[in-house]
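Student: What follows is a protein structure lacking sequence information:
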């Protein structure tokens, strides 16, 4: 373990990794403007619409273990390049899906893009968590995740302008039934934005391929098989309860983001067009960016678990306001949940791997796999179809209560091993 500050040595690498966090945040949130667009193009129910996002997050469950195996075989740097190229291939496939147009091909290409992002997630999150002092891991990952939020904040403007703003369904007031010709024209509005995304991903892959990215080193690799038998991941309470915490948090975050445009467009909420509502989505993700920058600073002075508890209480309160009020109050309370959601993923992640020592890599893989919880957003779609869109946000409020439980009790480490640190 080096005596100098690891943050200085690894600063350039962390800066480059921050660009990856930005890009996968950007691409993930394009879905939030894409979903209402596809709902009108293919005349989908809320259940069918949220199924699109479910396919996206199923990729995390399917691709996480293969991603970890690939990293072991070809290393972190080549895996990052491979992930970017897989994403670029999926973006090009989205152009094909729009040209046909095809709901099935769209689902397949979104799965491909999400698989590429999964590979990036499995590599980048644990890397950032172990680069530097263990006690500031939550602060460090929140800071880098703020770049992810910068991508999520800009994506709605990009999607609202290039997708919703250039389509009949996106600029119409309220729900609209499109003719066959209008649906075809609307579908093709996806071609340009995904073409631009593919170009940026290829350029970023070339940059990373040529960058001297430091190796994680022997201190962060897996234990030898015989040594590994002496330890159990399941002896660590913070990991055992952290996996469902990530899973449940994703249900909350993705449910809010995916149904935001449809919710605020309703006559008794804000009565906006989908294009206008897509612009307000920027404030939701902007709140997440601000919250992560603020959370990074706060956690330099306060315990990460206590900060997580405070934010989960705030999230629960604003979701109850969203469910039981109308008009702009309901809209702005839903926007405000982005601020409270901001620190949840990076903080749960770092609390979950705390005290895992040389088991950190395996624990990280399981936490990334739990991102598949976003696939259960289809449950909220079903609730919206059967009980009303506004009532469906009670599911989100329930999710916040589990995060509170995790912050107060579930995140406390048991059988802690010496923390890992690169430097």
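Tutor: All right, it came through fine. Quick caveat, the model's predicted, so the values are computed rather than measured. Numbers count the residues shown, from 1 in each chain.
Student: C-alpha only now, for contacts and for neighbours.
Tutor: Will do.
Student: Which strands and helices lie in contact with the host helix or strand of residue 153?
Tutor: Using DSSP states H and E, residue 153 sits within helix 137-162. When contacts are defined as 3 or more C-alpha pairs under 8 Å, 6 or more residues apart in numbering; DSSP states H and E, helix 137-162 packs onto helix 11-41, helix 103-130, helix 191-210, helix 274-298, helix 344-353.
Student: how about 6 Å then?
Tutor: Packing partners of helix 137-162 (3 or more C-alpha pairs under 6 Å, 6 or more residues apart in numbering; DSSP states H and E): helix 11-41, helix 274-298, helix 344-353.
Student: also this one, for the comparison:
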């Protein structure tokens, strides 16, 4: 990145550091965070039908779960941005490591609050617990995402963030299976009567988050902070590609969360599959699992290899592992469908020529086609179309994030807080889709709401992501 000289002491403010060092150990440690918040976020998709069942909620009311969760992203990030403008960036002051520990502690507190929420049988209390939990995740997002992009060369930042986000997707993949069992099946005796079945899963998460905080505390992570170069201004907003990227994150998270939150009820439709919650959780896992597979593909595709053939060999091995796993667990039919979707994903990657901005644009176009099929087809065609969206969602968040903060220099962390603020899209778009479903009486047609989000993402990939204020450009060949 620009602005670094041989005499510059490594720090985030200069956005320069010793890229000759190996950051594999720190990256592995930080990757654990991505897994945990992916697991927690996806549990909302299980929590929605559960609390809808307990409190007899309409679709838009149940979607307030996502509003409370993702609304915290906006409010906490807004306070963070205001503080950074007036007093200087707080993460730059305390360092990324301490910021991560604070985020884990706050998230654990939110998990603990689920116990009294279940005891009081209060939907409002659940929303408060989700808000506190998401506040901690927000702090983690602000600290961890730019931290990953900084630990290495800027040319491979998108690849690194895709790899860590792949572990985030692993969390979202196993969450429906584990959470679905614990909340719907493991507590069958109380499943219809009350919300007691959520107590132990969230207490377990609280313990895991606190253990992870201790692990981060004793780990030897590089200390990257402001080093006396903290600035108090709103300089990040002068970057056009960041401002457009903020809107893009809003659209992406809103669209992704709206789709994932609707899937269980979508699978229950008799014209689609007629599955109950316990059966539907497997296809929800396929949806999030596709995001994981796609992010591994994206990490390899956007990485730099001395031998270009190595890239294709690694991607082929990933596809083979996925096929064998699907065949072993679900059978030949599911394995072949998954393999076909992976081949389609690879074709779209080739169309993007492994360039972050082009790949983003083509992936958004693919999702738009799949959403049209979801909205107007029936049966297994519609089912697998919506499941396949996860595979093409895969590279979007890390790629948008990397493109948006590229070249921000001392404003990198501030830009990160603005991007995390935009995750509030997950609080606004899902209730909108739920409202359209309630008013129209047609859950399928409500998928046209996220389709509009992906139209903007396609624009950002092809046009809006091109930096105007930096010499280096991730989007050019």
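Tutor: Structure's in. What do you need? Treat the numbers as computed from the prediction; the structure is a model and nothing was measured.
Student: How close are the two chains, by TM-score?
Tutor: After superposition, the two chains reach a TM-score of 0.90 (TM-score structural alignment, normalised by the length of structure 1), with 403 aligned residues with a C-alpha RMSD of 2.3 Å.
Student: returning to what we had before: and the helix holding residue 153 of structure 1, how far from the chain's centre?
Tutor: Chain-centre distance of helix 137-162 of structure 1: 9 Å, with C-alpha atoms, centre = their mean, to the nearest Å.
Student: Need the winner for burial among the helices and strands packed on helix 137-162 of structure 1.
Tutor: Highest mean neighbour count of those: helix 344-353, a mean of 27 (counted as mean count of other C-alpha atoms under 10 Å).
Student: Count the residues that sit near the counterpart of residue 43 of structure 1 in structure 2.
Tutor: Counting by TM-score structural alignment, residue 43 of structure 1 lines up with residue 56 in structure 2. Residue 56 of structure 2 has 12 neighbouring residues, counting by other C-alpha atoms under 10 Å.
Student: cool, and the one 5 residues further on?
Tutor: By the other C-alpha under 10 Å criterion, the neighbourhood of residue 61 of structure 2 contains 17 residues.
Student: Distance check, it against residue 28 of structure 2.
Tutor: To residue 28 of structure 2, residue 61 of structure 2 is 39 Å away according to C-alpha to C-alpha, to the nearest Å.
Student: Need the counterpart of residue 463 of structure 2 in structure 1.
Tutor: Aligned by TM-score structural alignment, residue 463 of structure 2 pairs with residue 409 of structure 1.
Student: Show me what residue 279 of structure 1 lines up with in structure 2.
Tutor: So residue 279 of structure 1 corresponds to residue 282, using TM-score structural alignment.
Student: typo on my end, residue 214 of structure 1
Tutor: Match for residue 214 of structure 1 (TM-score structural alignment): residue 222.
Student: Could you do residue 99 of structure 1 as well?
Tutor: Using TM-score structural alignment, residue 99 of structure 1 sits opposite residue 119 in structure 2.
Student: Repeat that for residue 238 of structure 1.
Tutor: Using TM-score structural alignment, residue 238 of structure 1 sits opposite residue 241 in structure 2.
Student: count of residues packed around that match?
Tutor: Neighbours of residue 241 of structure 2 (other C-alpha under 10 Å): 22.
Student: re the thing from before, can you tell me how far the match of residue 279 of structure 1 sits from residue 273 of structure 2?
Tutor: In terms of C-alpha to C-alpha, residue 282 of structure 2 sits 13 Å off from residue 273 of structure 2.
Student: wait, what's in contact with residue 352 of structure 1?
Tutor: 238-239, 242 (C-alpha atoms under 6 Å, 6 or more residues apart in numbering).
Student: can we see that at 7 Å?
Tutor: Counting by C-alpha atoms under 7 Å, 6 or more residues apart in numbering, residue 352 of structure 1 makes contact with 238-239, 242, 411.
Student: If any of the residues you listed are buried, put those into a ChimeraX selection.
Tutor: To isolate the buried ones among the contacts of residue 352 of structure 1 in ChimeraX, judged by 16 or more other C-alpha atoms under 10 Å, type:
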select :238,239,242,411
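Student: which one of the contacts of residue 352 of structure 1 is nearest residue 300 of structure 1?
Tutor: Distance to residue 300 of structure 1 across the contacts of residue 352 of structure 1 (C-alpha to C-alpha) is lowest for residue 411, with 18.2 Å.
Student: ok, now how distant is the closest one from residue 368 of structure 1?
Tutor: From residue 411 of structure 1 across to residue 368 of structure 1, the span is 17 Å (C-alpha to C-alpha).
Student: Strands along the stretch 251-400 of structure 1, start to end?
Tutor: With DSSP state E, counting those that start in this stretch, there are no strands along the stretch 251-400 of structure 1.
Student: Helices along that one, start to end?
Tutor: 274-298, 304-324, 327-341, 344-353, 360-369, 377-387, 394-405 (DSSP state H, counting those that start in this stretch).
Student: Of all those, which one is nearest residue 106 of structure 1?
Tutor: helix 377-387 (17.0 Å).
Student: What is the distance between the closest one and the centre of its chain?
Tutor: 20 Å.
Student: Reformat the helices and strands packed on helix 137-162 of structure 1 as JSON lines; add distance to residue 113 of structure 1.
Tutor: Formatted as JSON lines, these follow (distance: least, C-alpha to C-alpha, whole Å):
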{"stretch": "helix 11-41", "distance to residue 113 of structure 1": "9"}
{"stretch": "helix 274-298", "distance to residue 113 of structure 1": "21"}
{"stretch": "helix 344-353", "distance to residue 113 of structure 1": "21"}
